[in-house]
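Undergrad: structure here, sequence nowhere to be found:
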């Protein structure tokens, strides 16, 4: 019963976090449809509340099971920053190699086509979402909450199996049609999972994710 409650509670937390993330996307991808007084201030306040809530859900999970030692203080170490930087190099090289393997670098995924379309109507709000908010939310959900739920025991097998599986789930959410581009997203997800497991802190996989995403929007 305790295991069932653990899985059920954590999965519910993941679903809530994903719904909150999708809710937040509406403000940034379709800002012209949002009508409220002092819109910029309102969106900023809603963003802070939603991001705080998503990270709070993640930390609540860690209170019950945390065999890996995730999110322990001190949070900032130069060695971990170096891991994040190495992750950025790996993720950039991996993206270039896999994109050339699957398409010769001449075409982009359906997900990227849709993002390109949305960027035309949302402007700077799109860059904020893709560059900062999306990496924050996706790392909490696909790395933090995922490991807290399905790979809780700190073993070598769980480390590498978790990296591969969480990477695939991340890829599937970006390419549910299972096109050839899912390989690209899978590699990206695996590198981010590796950064998280090496540092035991989401702040560093977020840094890697943000740096990579910003390459495409700046």
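TA: Structure's in. What do you need? These numbers come from a predicted model, not from an experiment.

Undergrad: drop to CA atoms for contacts and neighbour counts, all remaining ones
TA: Will do.

Undergrad: can you name the next helix or strand after whichever strand or helix holds residue 87?
TA: Assessed by DSSP states H and E, residue 87 sits inside helix 78-103. Downstream of helix 78-103, the next assigned helix or strand under DSSP H and E is helix 110-122.

Undergrad: now for that following helix, which elements pack on it?
TA: helix 2-29, helix 124-128 (3 or more C-alpha pairs under 8 Å, 6 or more residues apart in numbering; DSSP states H and E).

Undergrad: got a list of contacts for it?
TA: 28-32, 126-127, 174-175 (C-alpha atoms under 8 Å, 6 or more residues apart in numbering).

Undergrad: next, name the residue at the spatial heart of this protein.
TA: Nearest residue to the geometric centre of the chain (C-alpha atoms, centre = their mean): residue 138, 2.2 Å.

Undergrad: just say helix, strand or coil for that residue.
TA: Here residue 138 takes the helix state, with states given by DSSP: H, G, I helix; E, B strand; the rest coil.

Undergrad: contacts only, for it.
TA: Contact analysis of residue 138 by C-alpha under 8 Å, 6+ apart lists nothing.

Undergrad: could you give the number of residues near residue 107?
TA: When neighbours are defined as other C-alpha atoms under 10 Å, residue 107 has 13 of them.

Undergrad: please compare the first structure with the one that follows:
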């Protein structure tokens, strides 16, 4: 167990607060119905989320400077591609299963869309380009840095079966709670998505793999 867990928790909490602030600033032009709200929203999103991503990347590097085995942050070589794909497959499968189950439950009126998705749908009206930029690209990068890069390197420097199991559960649970589930089914569905992404990071030790899957998931959901 790390000695500075409390300090790291404060960093995670600050990251979540900054994420909310960046979201508010990005959507502010459309909420205030400014002229050129889309252009202002995109510009604000790039500036605020860009600054947040740079800060988070620095925190992530600090959180992982002593982990064993270390993360892969180098350039990909063509020989690495197959090993990365194999590492991503279980997470991808989990995410596909969750999406199918969610779609079936909603289609058959067993559950309603989550409050988080309903809020996104409401914000989409007249604000499609800004929401597309945030939902498909910016939010996945920020969320992977927070819920995988920071949280999964919060408490332990040594990575073994026990510590990684703890990290995966912590990451998936926090990811689900952050998306505002309104019932146990929503919690399990979002937790399932978080599980797939956490497993991907644990297997590949490469945050870029989870970012890619997260972008793909949000792109499919957005379309």
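TA: Okay, I see it. Since the structure is predicted, the reported quantities are computational estimates derived from the model, not experimental observations.

Undergrad: need the winner for burial among the helices and strands packed on helix 110-122 of structure 1.
TA: Highest mean neighbour count of these: helix 124-128, a mean of 18 (counted as mean count of other C-alpha atoms under 10 Å).

Undergrad: matching residues in structure 2 for that helix?
TA: Mapping helix 124-128 of structure 1 onto structure 2 (TM-score structural alignment) gives residues 129-133.

Undergrad: and the contacts of the matching stretch?
TA: Residues outside stretch 129-133 of structure 2 that contact it (C-alpha under 8 Å, 6+ apart): 26-27, 38, 41-42, 45, 123-124, 222.

Undergrad: among these, the buried ones, what's the PyMOL command?
TA: The PyMOL selection below is limited to those of the contacts of stretch 129-133 of structure 2 classed as buried (16 or more other C-alpha atoms under 10 Å):
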select buried, resi 26+27+38+41+42+45+123
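
Undergrad: from the contacts of stretch 129-133 of structure 2, pick the one nearest residue 69 of structure 2.
TA: Each of the contacts of stretch 129-133 of structure 2 was checked against residue 69 of structure 2 using C-alpha to C-alpha; the closest is residue 45, at 34.8 Å.

Undergrad: which secondary structure state does that closest one sit in?
TA: At residue 45 of structure 2 the chain is in helix, as set by three-state DSSP.

Undergrad: for it, give its distance to residue 216 of structure 2.
TA: As judged by C-alpha to C-alpha, to the nearest Å, residue 45 of structure 2 and residue 216 of structure 2 stand 20 Å apart.

Undergrad: try residue 58 of structure 2
TA: Using C-alpha to C-alpha, residue 58 of structure 2 is found at 25 Å from residue 216 of structure 2.

Undergrad: with residue 47 of structure 2 instead?
TA: Distance of residue 47 of structure 2 to residue 216 of structure 2, given as C-alpha to C-alpha: 23 Å.

Undergrad: now swap in residue 63 of structure 2 and tell me
TA: Note on residue 63 of structure 2: its distance to residue 216 of structure 2, by C-alpha to C-alpha, is 26 Å.

Undergrad: the more surrounded of the two?
TA: More crowded of residue 63 of structure 2 and residue 216, by other C-alpha under 10 Å: residue 63, with 20 against 16.

Undergrad: the more buried one -> structure 1?
TA: Using TM-score structural alignment, the equivalent of residue 63 of structure 2 in structure 1 is residue 61.

Undergrad: before we move on, what about residue 174 of structure 2?
TA: Using TM-score structural alignment, the equivalent of residue 174 of structure 2 in structure 1 is residue 169.

Undergrad: neighbours of that match, just the number please.
TA: Applying the criterion other C-alpha under 10 Å, we find 18 residues in the vicinity of residue 169 of structure 1.

Undergrad: how close does the closest residue to it other than its chain neighbours get to residue 125 of structure 1?
TA: Excluding the flanking residues, the one nearest residue 169 of structure 1 by C-alpha to C-alpha, 6 or more residues apart in numbering is residue 142, at 7.4 Å. Distance, residue 142 of structure 1 to residue 125 of structure 1, by C-alpha to C-alpha: 23 Å.
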